[in-house]
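Only the shape, not the letters, is given here:
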């Protein structure tokens, strides 16, 4: 007898959506290009493993983290900056926006003509879990990817 929920036959199951990692990227930055390469490698390995077996697993047979990679070369919005500062703390504003001594400064710089160039890239944001990696910290980046929910 089929499972019923509120008198309806349960015919399908909802699949969990992938976590989104956003890379605020500058193609002119070697560090940013290395971070992009590392994220693409991690994402591709998970996708290939999933496609061949139906389940994403690493070489030792453990499930792998899968995520959607969003690469942003354009300006960061003030809402995105506010969220990132909520994740890392307002005391890190100078590590994100060049020349900013506080949140008000950062917002003014972001809204100004130097907004795109003022952001110190690379910045990787895990919006689903509220985590950020500033710069090219490979161990922090690896830890962020490995801590994503496994598929």
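Looks like it arrived, so ask away. The structure displayed is predicted, hence computed values, not measured ones. Numbering: from 1, shown residues only.

okay, CA-based contacts and neighbour counts for the rest of this
OK.

out of everything not next to it in sequence, what's closest to residue 39?
Among residues not flanking residue 39 along the chain, residue 69 sits closest, at 7.5 Å (C-alpha to C-alpha, 6 or more residues apart in numbering).

Oops, could you answer that again for residue 116 instead?
Nearest one to residue 116, counting by C-alpha to C-alpha, 6+ apart, is residue 75 at 4.6 Å.

Then residue 149?
That would be residue 65: by C-alpha to C-alpha, 6+ apart, it lies 6.0 Å from residue 149.

Second structure for comparison follows:
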């Protein structure tokens, strides 16, 4: 099986979507305070991204040009991910981090078995940059902002 990023590049070329947006998904649990904090941070970052000029940048628009070349589409999902999405997330994080995504998991195979047996074992909030291959589990503000900054500064893989 081809790596996920390569598959996405193939589909983009096949269907002429070379300039497609980076997609960042938040798997969200509305009843969880940490998930609500992560969602609010995403909303704030999205609002800030649409207003790219600050007083310091008013006379120099080079920073705006750099920041504006990649659009990021935010997707908030309350439903659990699919098994394929979990597999991709585990691939991004590495086998040693399976327990950070699926409660009680020690490796990728165990994580997938636990998830298939109980979808609630998937830990939320989980933020995934599908094009950049990055994942943040939890509401760590600096990690979330870094993921968003990196997803805006790099073109999707081709």
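Here it is on my side, so go on. Predicted model only: the values in this text are computed from it and were never measured.

quick one: TM-score?
The TM-score (TM-score structural alignment, normalised by the length of structure 1) is 0.75; 128 aligned residues with a C-alpha RMSD of 2.1 Å.

Map the residue nearest to residue 116 of structure 1 across to structure 2 for me.
Alignment note: residue 75 of structure 1 maps to residue 80 in structure 2; criterion TM-score structural alignment.

Please report how far that match lies from residue 134 of structure 2.
Noted for residue 80 of structure 2: a distance of 18 Å to residue 134 of structure 2, by C-alpha to C-alpha, to the nearest Å.

One more: residue 125 of structure 2?
Taking C-alpha to C-alpha, one finds residue 125 of structure 2 at 14 Å from residue 134 of structure 2.

Which residue of the two possesses the greater neighbour count?
residue 125 (26 against 18; other C-alpha atoms under 10 Å).

Correct me if wrong: that one contacts residue 29.
Yes. Between residue 125 of structure 2 and residue 29 there is a contact at 6.6 Å, judged by C-alpha atoms under 8 Å.

overlap in contacts of the two?
Contact criterion C-alpha atoms under 8 Å, 6 or more residues apart in numbering; residues shared by residue 125 of structure 2 and residue 29: residue 35.

contacts for the top helix by length along structure 2?
Among the segments of structure 2 that qualify as a helix by DSSP state H, the longest is helix 33-50. Applying C-alpha under 8 Å, 6+ apart, the contact partners of helix 33-50 of structure 2 are 26, 28-30, 124-125, 138-141, 144-145.

Tell me the first helix or strand C-terminal of it.
helix 62-67 (DSSP states H and E).

so the residue nearest the centre of structure 2, which of the three states?
Central residue of structure 2 (C-alpha atoms, centre = their mean): residue 128, 2.1 Å from the mean position. Following DSSP: H, G, I helix; E, B strand; the rest coil, the label given to residue 128 of structure 2 is strand.

Trace it over to structure 1, please.
In structure 1, residue 128 of structure 2 lands on residue 125 (TM-score structural alignment).
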